[in-house]
Structure formats: structure tokens, C-alpha cells
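> Need coordinates for the following:
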Amino acid sequence: MANNMENRLNQANGTFVNFDSYRQEYTTHYNALRDAVYSEWKAARVLGKLVNGYTLGGGYGDNLKVSMPDEFDLVIHLTFPENDKIIATADPRKPGNVILDMSKVMATIANQEHNKLVFELLQKIVNSKRQLLEDKLQSWLQGIMTQVLSKMGNRIEVGGEISPLCYKKCGPAHTIFVKGRYKYSVDFVPAIKLSAAQVVLAPEQKKYFAGTPYWDAIPKPMKPAQNENVSFRASFYDAERRLLHGKNNLKNAIRLLKQHRNVKNKANLKSYYIKTLFLWEATRQSPSYWQKPLTDIMIDMLSKLGGTLSVTPKKGKLPFFWDPKLDMFAELTDPQRADMFNCVRKTEYTFKRGDGNLTGDIENNVQRSFSNEENKPPNGNCQKASSKPSQKCSPAKPNEPKGTKGVATPNPKPNEPTPRPEASKKKPVEAQSGTKPKATVEPTSVKPNPKPVKGATPPAVAADNKKPVEAQTGAKPKTKVEPTPAKPNPKPKAATPPAQPNQTNQNPPNGNGAKPKTNGNGGSSPQPPLPSEKKMNDESSCKVM
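Predicted structure coming up:
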């Protein structure tokens, strides 16, 4: 039976996780948007002197994206003149973060005419100690991004089709939401690019970074946001990608866990948490471990994930791989942890039973672990189901009726007639309320009591039995109840489902991606086949631009 369980997991990986049928058109559209925005950043008077290539990051860059190619992360590398003179030190208040001292950089370029504009910028975005300030840097970039979108008319034309654009500042990212036929988002994440010589890591972590030429300091806001924040999150994306590369079923297991997370709507289980769990295991296990059956790996990793989420008898932890002093789950509440823990343990139990004896019921439960009809795109409308709040910042879409607010309306089911508005008004009260109508509604005469008592109230049961049907259903009774039987609605004519603007019919996703190629600027450009996720930003704190 174990072989059957393995087959079910492999089938789920091919059916519900991969998205090759959507890849080409989405990446073509994304490439056009990326190039348009990046070229504007590069052309900016001061920012253009700092921009130094880009890297496709997140789930796409790691080849870990699942379900739909609807989220892209683009890391925009920034380097200052005399960049190697930046002094990076660990932030003692925030494990995993660094402080960037720009003193030597500013002292060197202070009298350089060709770096005058950069020096003037630095004077505005450092504190009195000449430490770079996350909030001042982000505010400056936010202004530039707003100008870029305004210059583009908050829209982009690709292949003759216009897509409205919406900009939000979400965490460290400058996010553009694309509307219209293609619904996806792109996180433009600024990152100060630093060399291996400037790395701030403990000896144990430094050995896993060895061989990586650079790392990044990300201007990620604190929670809650702080003015004059000097703390930047250290990011070792390139080293992480190398640690996860070439380990057989490791990435298949990550993808399945992420798909399971999406289906069960456990948004608090962020993609980077899952990735961190596997980074730790990748350094503990031999390469041969990842050649084991996918069933064995999934059961092992579900068990380890449950251990990190446990609340009692001892609270589990998920240490940040690059600085174990930081517990990634510290920001979660006990109810949030308990909710995810129960879900993980239930799935682990199901998989263990299926591995021993895959009955029909267990097979259906395994299927439901990765498949949810509600999460499938409706009739070619490539917008995935999301727990994020709906976006209301986009301009009016071309070819879209007013008042839709950008909300996708699923097509009616094929061969299903569209009811006419007036038909519902003519339905008898029973049909509207859902109460099964009697064959004939007859007025019932109420016999008076032999000796009525003045002011007495009839028993409740008797009163209910003698009420007209409208009163039982809660509808307002008419002045007079006629005994005329309800006529059935005329059979509606078969209606043809209306054509949805800006939508195409697409086949279910299938297939895997490949590692991205590197562009001329040292970044990566997704080309089919393309790597496949996105860290799940907390949009509750996003600011609409």
C-alpha cells in the first residue's frame, strides 16, 4: 500500500502544484512590467547611480512556487559609491538584523563632484551617527515609485492589451498589483548589496555561507514601525538557494507542504517558515536522505513542523537559520500556533495511516489535503483564492462595467439558465424562504372555545398551526390570504453564459520549473521553463499609494 500512497503524492504534485500551462503568458507579461519599472528606476537622476541589477527571488527564484504563477519577487540591488566601506554590525536588539554605518563612505565621497548627488541623498537618510535609516530610505524610494507609476499612467500595455496597475507599500516591498486579464503581483524589494567580506555571521552559520560572493541588507520595517530605524534584515538568499539545490525530493516536499497550507487556509504558516524548516534539515541530513520516497519525507517533515508549533508541554521554536537567537514563531499567538499544530498533526496521522493501508476514505482525505475546489481559478480567470483583503486602489479597468471594483465574477455554470430578476419576485413565499410548500394552501377556520376567557392567549402550538404560511416563514403577511394555489414559474429559456471580458480559458496547471537564468546585470530573468512563491506579506499594514 505504501506504493499507492507514494503514487497519490506524486499525482498531487503533478496535478495541483505545477502550473506549466500558465507559465509562458504570465512570464511574458511579468517580463514587460519588470523591464518597464526597472528602466525607470535606472533612469532616475540619483537612484540610477545606485541601482546595480536585480535577482528573481521568492518561490519563483527557488523553483518552489505552487498553484498559479501570480506572485513574483524581484530583488533590486543597490550599491553606494565606495560600497565596500560600509561597516555592517549585528543589531544587538534584533537578532538576524544588521546596522549599516555609512561614516567612511560619506567621508570618502564628500568632496567628489561626480558623487555630489549621492552624498546629498545620504545626508538626508542617515542619523547623527551616520547610520543608514530604513524608514528614510524607504520613504525616498516610495516617492520615486509613485512617480514611476504616474508616468506610466498606472497601466501597462502588453501585446496590445492594457492592464491597470495598483501600487502599495507592503513591508519592505514596493508591490504592484496587476489587474485585468492577468491578475498577479510583483514585489520590488530594495536591497543593499554587500560583499562576503562584510558578512556578520557566527562561525557555524558562516560555513554554510562560504563560497557565496555577496549578501543583502533589506530595509524591512520594524513591527510596530519606528522612526529613524537603523535596523536592516540580513538576507542570504543566494546561499539558501545553493543549500536547497540538487536534493531530489526536498523541493517536492516543500511544494506539497505549501499547497497543503494554501488549501487549509493557514496563512500564518508563511512560506519562509517552511523554507527555514527545510534549511535546517538540509544541513542535518545526508544527500541520500532526500532520495527516500516522498511519503517518508512528508511524514518526517510534518512531524518536525508539528514539534516547532507545539505549545505544551514545552513550547516549540523555529530558529532563524542564519541567527538561531531569533525565533521565527515568536510573533505568533498561542491560538494561532494551536490552530496550525492541530492541522499538521491531523495530516501527519492521515499520511501514516495511508502509508500502512490506503483505504478509499484515507485516499479521499489525502486528495483533500492538496485539492480544494474553492481555490481553483474559475473558468480561466487566473485569480487565485486568497485570504488577503481585497484591493480597492486600482483605477477603473478598461472594458469593465462600472461598480465591479475589480472583483472577479465567475462565469455561470455551462448549460445553466440565468434566472430573470422578475421571476424571483413572483415566487411564493414558501419558495423564497426555502420552506417546502404544501400541495394546496387552504384557509383554516378557527373554532371558538366553548367558554372563551376574556383576554386569554391561545396555546402557542395551536397558534402556530393556524398561522398562514407566510407568518410561519417570517414573511410579512398580505391583507388577505387567497386559497389560489401557487403557479410554477415559467421554465426559463436556456441562456448562454455571458462572455467575461479580459478572460481566457486555460487548462489545469501541470509541470515543474527550472532554475532562472542570470541577466547581464547580475540578476535573473524568468524564461520558460521558469523556477517557481512568494513570501506572504502582511497586507494589513500596507499603505495604498
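
> Only C-alpha atoms from now on, for both contacts and neighbour counts.
Fine.

> Summarise which helices and strands the strand or helix carrying residue 238 is packed against.
Using DSSP states H and E, residue 238 falls within helix 237-244. When contacts are defined as 3 or more C-alpha pairs under 8 Å, 6 or more residues apart in numbering; DSSP states H and E, helix 237-244 sits against helix 203-209, helix 271-284.

> One more pass at 7 Å, please.
For helix 237-244, the contact count by 3 or more C-alpha pairs under 7 Å, 6 or more residues apart in numbering; DSSP states H and E identifies no helix or strand as a packing neighbour.

> now what about the very next helix or strand once past it, what contacts it?
Counting by DSSP H and E, the next helix or strand C-terminal to helix 237-244 is helix 250-263. Residues outside helix 250-263 that contact it (C-alpha atoms under 7 Å, 6 or more residues apart in numbering) are 13, 17, 64, 66, 271, 274, 290, 294, 297-298, 369-372, 375.

> which of those residues count as buried?
13, 17, 64, 66, 271, 274, 290, 294, 297-298, 369-371, 375 (16 or more other C-alpha atoms under 10 Å).

> would you turn the residues you listed into JSON lines with secondary structure and distance to residue 57?
Shown next, in JSON lines, are the buried ones among the contacts of helix 250-263 (DSSP: H, G, I helix; E, B strand; the rest coil; distance: C-alpha to C-alpha, whole Å):
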{"residue": "13", "secondary structure": "helix", "distance to residue 57": "22"}
{"residue": "17", "secondary structure": "helix", "distance to residue 57": "19"}
{"residue": "64", "secondary structure": "coil", "distance to residue 57": "10"}
{"residue": "66", "secondary structure": "coil", "distance to residue 57": "14"}
{"residue": "271", "secondary structure": "helix", "distance to residue 57": "13"}
{"residue": "274", "secondary structure": "helix", "distance to residue 57": "16"}
{"residue": "290", "secondary structure": "helix", "distance to residue 57": "23"}
{"residue": "294", "secondary structure": "helix", "distance to residue 57": "26"}
{"residue": "297", "secondary structure": "helix", "distance to residue 57": "25"}
{"residue": "298", "secondary structure": "helix", "distance to residue 57": "25"}
{"residue": "369", "secondary structure": "coil", "distance to residue 57": "27"}
{"residue": "370", "secondary structure": "coil", "distance to residue 57": "25"}
{"residue": "371", "secondary structure": "coil", "distance to residue 57": "26"}
{"residue": "375", "secondary structure": "helix", "distance to residue 57": "24"}
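
> Could you also give me the structure for this next sequence, so I can compare it with the first?
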Amino acid sequence: MSFTEYLKQKLINLQISSNDHKVYTDDAEALIDHVVQELKKKDSTFNDLFDSFNLCGSYLDQVKLDLPDQFDLHMKLKFPFKVTPIAKDSGYVSLCAEYKYISKKEDLQRAALQYWLHSVLKKVFPSDMILRVGGKEYTLSYRPGTFLCAHKIKAVSNKRNLSIDLFSTYEFTGSQWPFTDPPVPQNVRNAYPWLAIDMFDIYEDGTSFIVSAPLWENALIKDNHKLKDVLRLMKGLRDANRTQLPELSSYMMKTVLLHRAATVDWGRDLGELLVEMWSHLVEHLDNGKLEFFLTKNGNLLRRMQPSNRKICLDTAKVLLKSLREAKLANDKFDNMFA
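The predicted model follows:
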């Protein structure tokens, strides 16, 4: 078996069956729909502000590897007043609220927004909730995430357990992009919105929201099957060596590929592409810098503890050596992937 044939077989092994995916996502959507309806009943302000939920991350890009039991959802809110995004450090914006009737402008405070959302969710979850979905009885519990930036709902049944993280987001049009033009075609920016996400970062203050445009990024890679296969394989390597690759997120690996999506010949051999992209990951870990894809200059690796980055670098180098040797040997591939 050649190295490329081995990788193709691993891709088959890493795939989640469409039936498993549907069963889990159907249950998660039904549970969240119920919670949303209860939130609307319990709090009139939430009823006015809530717009929609959207799946994000690996589900959106269809590169999810693990059992589909953990979901990240963007909870989109809309305010009844004008909100203008203002660029801060690369990758972050403040949201300036303009209150028409009192002629006042001020930056929205993340802590105040999260305290309000927490109080609304506590109205629905004074204690655990029992729900029956898809013939299964789930016990739902709620707790705020770290620093109140995410709201976590756990759903436990005798057949499966689900974990759902809710992140509050605020949507803007492409014409409201406050930075220099991103490496995304104008037609994509016109067609899809971008988001300001309330997500904690220890390096930012209480008025900073993280910029994200999952639909822009998805449009760039959705038809690039080789890129997505390479990303799946990189995630498989990470998952097989998770304890030795602490804090290495799927989005970090995706960003490595996004930076090269328009310049790499993706028609090349799958094994060559995997080795090349993993070597770029090693370079970023070694340099300690991985720029944000949309805004440049910022550094995703800043979110890693320095000691963990060193561990990741050492492990990634060992794996790169193994990949190169396997590609040359074309016969020894055991224990490389989960």
C-alpha cells in the first residue's frame, strides 16, 4: 500500500456516518429549540433581541471527525438601536451603541451582556430540566462557561450525552467591515455577513469582541476537497496525539491552510500536501506566530501557554519526521493516526 493509499483509507476511517451525524444533530437542534422557546417566554427582552442559532466550526466546514456530541452554536442577537463596529487591535472590534432618543453613544460592555444572558438562562434553568426527544429522555443542565463567555448546556440520556456551547454574536454586512480588505473575494463579502463574537481573550479588554466570518471562510474552501482532506488528516494526527499537542485547536490548523488556499496547487498528491502543510504548522509553532486570516497581524498562537507551545512544537516535529519517513518508505504507517 502506498502512503497516499494509506491516507485515503484513513480518511474513510475518520469519517462520521451520515446516520450518526443526523441522529445527534437532530436531537441537539430539538433540545435547543425547546430552550429558546422557554427563554422567549421567560424574558421579553430576549424575545425581542434573539434572531437565530447557527452551527459553526467543523460542522459548517464538514470536517468534523469526533463523535458528533459536542456543538458550538452562535446565538445571533439584534439590538433595537444602531451599533457600529470599530476596529481595535487586529482581529478585535468594539461595538459603539448609538441611543437615538437620549443622544448618547457608548461601547457595549461584554460583562454586562454576559451577566444579562446568564440571568435569562437561570430563569429557564433554576434546576435541571427533563425533556423527551427522539424517543429518549434527556436531563438538561446549564452552567456559564469560563469567564461567562460561553453558556454550556449539558444533555444526558441513557443512550447519549450532548454538550452544547452557546456564544452570543452580532452580525454585520460586508460593507461594515472595519479593517482593510480581507483576502476574500468581494462577491463573497457582499453575499455573507461577518460576526463580532463575545469570546473571552485574556489580552483584550471588556469592550473587545472577536471578529469572525465563518461563511466567508467556508466559501473559500467548500469546493476544495483536497484542502478539506488535508485538514481532516491534520485533525486526525492531532487527535491521536492530543495529550502531546495541548491547546492546538482545529481552527489553528485550518488557519494554516487558509493562508495558503489560493497559492498552493491542491491537485498534487495527497501525501505531499499533508507533509507540506504539517511542515508549515511546525514553522508557525517554531516562530510563535500564526496571523489571523481575515485581519493579519494578530497572532492566534498568543492564546497558547508558552510551555504548551513548546510541547506542541516538539511533538509536531517528531510527527513531521514520521510523515516524511513514511512517505519515503511507502510501507510503515502504524500508530500514526487515531
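
> After superposition, what's the TM-score here?
The TM-score (TM-score structural alignment, normalised by the length of structure 2) is 0.90; 331 aligned residues with a C-alpha RMSD of 2.3 Å.

> can you pull out the helices in the stretch 301-450 of structure 1?
334-356, 360-368, 421-426, 429-433 (DSSP state H, counting those that start in this stretch).

> against structure 2, where does the shortest one fall?
Pointing back at helix 429-433 of structure 1 there. Under TM-score structural alignment, helix 429-433 of structure 1 has no counterpart anywhere in structure 2.

> Ok, stretch 335-345 of structure 1 next?
The aligned range for stretch 335-345 of structure 1 is 307-317, by TM-score structural alignment.

> Wait, residue 50 of structure 2 touches residue 79, no?
No: counting by C-alpha atoms under 7 Å, residue 50 of structure 2 stays clear of residue 79, with 8.9 Å between them.

> contacting residues around the counterpart of residue 216 of structure 2 in structure 1?
Superposed on structure 1 with TM-score structural alignment, residue 216 of structure 2 falls opposite residue 239. Contacts for residue 239 of structure 1 (C-alpha under 7 Å, 6+ apart) come out as 209, 212.

> Quick check: the gap between residue 239 of structure 1 and residue 198 of structure 1.
Distance from residue 239 of structure 1 to residue 198 of structure 1, counting by C-alpha to C-alpha, to the nearest Å: 15 Å.

> for residue 226 of structure 1, same thing?
Distance from residue 226 of structure 1 to residue 198 of structure 1, counting by C-alpha to C-alpha: 26 Å.

> excluding its backbone neighbours, what's nearest whatever residue of structure 2 lines up with residue 271 of structure 1?
Using TM-score structural alignment as the criterion, the counterpart of residue 271 of structure 1 in structure 2 is residue 250. What sits nearest to residue 250 of structure 2 in space, not counting adjacent residues and going by C-alpha to C-alpha, 6 or more residues apart in numbering, is residue 235, at 6.5 Å.

> For residue 58 of structure 2, see how far away that neighbour is.
10 Å.

> Residue 320 of structure 2: neighbour count?
Using other C-alpha atoms under 10 Å, residue 320 of structure 2 has 19 other residues around it.

> what's near enough to touch it?
The contact partners of residue 320 of structure 2, by C-alpha under 7 Å, 6+ apart, come to 275, 278, 279.

> most surrounded residue in those?
residue 278 (24 neighbours).

> still on that earlier bit, looking at residue 50 and residue 79 of structure 2 now, which is surrounded by more residues?
When neighbours are counted by other C-alpha under 10 Å, residue 50 of structure 2 and residue 79 differ, and residue 50 comes out ahead with 17 against 13.

> Counting neighbours, what do you get for the closest residue in space to the more buried one that isn't next to it in sequence?
Once flanking residues are discounted, residue 50 of structure 2 sits nearest to residue 77: 4.8 Å by C-alpha to C-alpha, 6+ apart. Residues near residue 77 of structure 2, counting by other C-alpha under 10 Å, number 17.

> cool, and residue 352 of structure 1?
18.

> quick one: which helix or strand includes the closest residue to it other than its chain neighbours?
Once flanking residues are discounted, residue 352 of structure 1 sits nearest to residue 299: 6.9 Å by C-alpha to C-alpha, 6+ apart. Following DSSP H and E, one finds residue 299 of structure 1 within helix 294-309.

> In structure 2, which residue range corresponds to that helix?
Under TM-score structural alignment, the match for helix 294-309 of structure 1 is residues 270-285.

> distance between that stretch and the chain's centre?
Counting by C-alpha atoms, centre = their mean, to the nearest Å, stretch 270-285 of structure 2 is centred 21 Å from the centre of its parent chain.

> mean offset of that stretch relative to structure 1 (after superposition)
After superposition onto structure 1, stretch 270-285 of structure 2 sits on average 0.6 Å from its aligned residues (mean C-alpha distance after the TM-score superposition for structure 1).

> contact partners of stretch 122-138 of structure 1?
100, 101, 102, 103, 219, 221, 227, 228, 229, 230, 231, 232.

> can you pull the buried residues of it?
With burial defined by 16+ other C-alpha under 10 Å, the residues of stretch 122-138 of structure 1 counted as buried are 122, 125-127, 130-138.

> From those, pick the one nearest residue 309 of structure 1.
residue 134 (31.2 Å; C-alpha to C-alpha).

> What's the match for the closest one in structure 2?
Checking TM-score structural alignment: residue 134 of structure 1 goes with residue 110.

> Quick check: residue 74 of structure 1 vs residue 222 of structure 1, distance?
Taken as C-alpha to C-alpha, the span from residue 74 of structure 1 to residue 222 of structure 1 is 21 Å.

> So for these two, which sits in the more crowded spot?
Neighbour count, other C-alpha under 10 Å: between residue 74 of structure 1 and residue 222, residue 74 has more, with 25 against 18.

> Contact partners for the more buried one?
Contacts of residue 74 of structure 1 (C-alpha under 7 Å, 6+ apart): 54, 55, 56, 57, 187, 188, 189.

> mean offset of the host helix or strand of it relative to structure 2 (after superposition)
Per DSSP H and E: residue 74 of structure 1 is located in strand 71-78. On superposition with structure 2, the mean distance recorded for strand 71-78 of structure 1 (mean C-alpha distance after the TM-score superposition for structure 1) is 1.3 Å.
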